[in-house]
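K.L.:
structure here, sequence nowhere to be found:
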């Protein structure tokens, strides 16, 4: 079982993200058609992919599944040097891989900017190689960009958050090119849905999910 963690949400961080989002969305939409998108994990030509690591992928998966425009969230491993790693190998911290999620989304319904805002709300990006009590490089904060447009947006958000002092510490989120993504074992997919009564789900994922849903209440799928 993973260690328990509950990350507080800062109102000033949320305000800044939403304010910045309102300014940059128009620019994002005007530039998106000219971007060369890596659609290797997408289901069709109308979708794009974002890849984030933000600690335990059980938490990340369930949070992003809530958003309108997100058609699928796939938990897996990326950023390391071991081919076809198992969960047991990744948890040693010696594979170089991070627990990550491929987020398949429709850019006509939700922008990459909005997914970045959700990423920074979903975890604490100032913790190096950990999230709460989950410690190791496998829990690092990372954005794996699929094209230069995604990279520029990630760099922009991090610079603005740091310049504004949104967090007490500097953001340590890694920004790296997307490479091979290894899909995690079946039991990791839809983990919260399938294990809702387990202690970790009740004590860690559920509180984070409730806070996430409150922040993005205008962007949620119809229940």
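P.N.:
Sure thing, it's come through. Worth saying up front: this structure is predicted, and the values here are computed from it rather than measured.
K.L.:
going forward, measure contacts and count neighbours with C-alpha atoms only.
P.N.:
Fine.
K.L.:
spatially central residue in this structure, please.
P.N.:
The chain has residue 52 as the residue nearest its centroid, 3.7 Å off, counting by CA atoms, centre = their mean.
K.L.:
contacting residues for it?
P.N.:
100, 101, 102, 103, 119, 141, 142, 143, 144 (CA atoms under 8 Å, 6 or more residues apart in numbering).
K.L.:
now the residues you listed as CSV including secondary structure, distance to residue 207 and neighbour count?
P.N.:
Shown next, in CSV, are those (DSSP: H, G, I helix; E, B strand; the rest coil; distance: CA to CA, whole Å; neighbours: other CA atoms under 10 Å):
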residue, secondary structure, distance to residue 207, neighbour count
100, strand, 20, 34
101, strand, 20, 29
102, strand, 23, 24
103, strand, 21, 24
119, helix, 16, 22
141, strand, 20, 29
142, strand, 23, 23
143, strand, 24, 24
144, strand, 26, 23
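K.L.:
okay, now the one to match up with it:
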């Protein structure tokens, strides 16, 4: 268990992010929730300032924070501010919640690579935010697309190859 680490990201509705990450190599668990906001114990109906985020538990011997971010930038549009698909508002912002200076530097490096690739028509608008408490979403939101295979998502692999 010493090789298990956690990453915290947000890229629009958390259902689609979770569904795509859950099957990635090295990912051992995913949980959707709220992060980066104003209130404690946020709920789906009351999460001011919080992003719909995902907590990713991963085996650092099988994948890395850099590889997680690479995939993150392939499955959502990081150039839109407070929007993914039909979802609009700060809850749907693109954000990386870094836990230490190493993660911050990796995030900056990956963002530069993504911008330099010119695969997206605009510049990355993803915010880099210091980690704050992650609050698990209600049970009905966990594994949502497993329970509702035809449920809404705006996430998909937009590029066949990685940025890094």
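P.N.:
It's in. Note that the structure is a prediction, hence the values are computed from the model and not measured.
K.L.:
and the residue nearest to the centre of structure 1, what's its match in structure 2?
P.N.:
Residue pairing (TM-score structural alignment): residue 52 of structure 1 is matched to residue 9 of structure 2.
K.L.:
I figured residue 153 of structure 1 hits residue 113, correct?
P.N.:
Yes - the pair residue 153 of structure 1 and residue 113 qualifies as a contact (CA atoms under 8 Å) at a distance of 7.2 Å.
K.L.:
settle it for me: which of the two has more neighbours?
P.N.:
Shown here are residue 153 of structure 1 and residue 113; by other CA atoms under 10 Å, residue 113 has more neighbours (22 against 17).
K.L.:
quick check, residue 105 of structure 2 in a helix?
P.N.:
Yes - judged by DSSP: H, G, I helix; E, B strand; the rest coil, residue 105 of structure 2 forms part of a helix.
K.L.:
any idea how far it is from residue 136 of structure 2?
P.N.:
As judged by CA to CA, to the nearest Å, residue 105 of structure 2 and residue 136 of structure 2 stand 27 Å apart.
K.L.:
these two: which is more packed in?
P.N.:
residue 136 (20 against 12).
K.L.:
which residue in structure 1 aligns with that one?
P.N.:
In structure 1, residue 136 of structure 2 lines up with residue 183, judged by TM-score structural alignment.
K.L.:
where does stretch 129-143 of structure 1 end up in structure 2?
P.N.:
Mapping stretch 129-143 of structure 1 onto structure 2 (TM-score structural alignment) gives residues 82-96.
K.L.:
and the contacts of the host helix or strand of residue 161 of structure 1?
P.N.:
Per DSSP states H and E, residue 161 of structure 1 falls inside helix 148-163. With contact meaning CA under 8 Å, 6+ apart, helix 148-163 of structure 1 is reached by 13, 16, 32, 35-36, 112-113, 116, 143, 145, 167, 170-171, 175.
K.L.:
the closest residue to residue 183 of structure 1 other than its chain neighbours: what secondary structure?
P.N.:
In this structure, residue 183 of structure 1 finds its nearest non-sequential neighbour in residue 76, 4.2 Å apart by CA to CA, 6 or more residues apart in numbering. The local conformation at residue 76 of structure 1, judged by three-state DSSP, is strand.
K.L.:
who touches residue 76 of structure 1 in this structure?
P.N.:
Going by CA under 8 Å, 6+ apart, the list of residues near residue 76 of structure 1 reads 57, 99, 100, 101, 102, 181, 182, 183, 184, 185.
K.L.:
can you tell me which of these is closest to residue 27 of structure 1?
P.N.:
Nearest to residue 27 of structure 1, judged by CA to CA, of those is residue 102 at 24.1 Å.
K.L.:
identify the residues contacting the equivalent of the closest one over in structure 2.
P.N.:
Taking TM-score structural alignment, residue 102 of structure 1 has residue 55 as its aligned residue in structure 2. Taking CA under 8 Å, 6+ apart as the criterion, residue 55 of structure 2 is in contact with 6, 7, 8, 9, 30, 31, 32, 33, 134.
K.L.:
nothing else from me, thank you.
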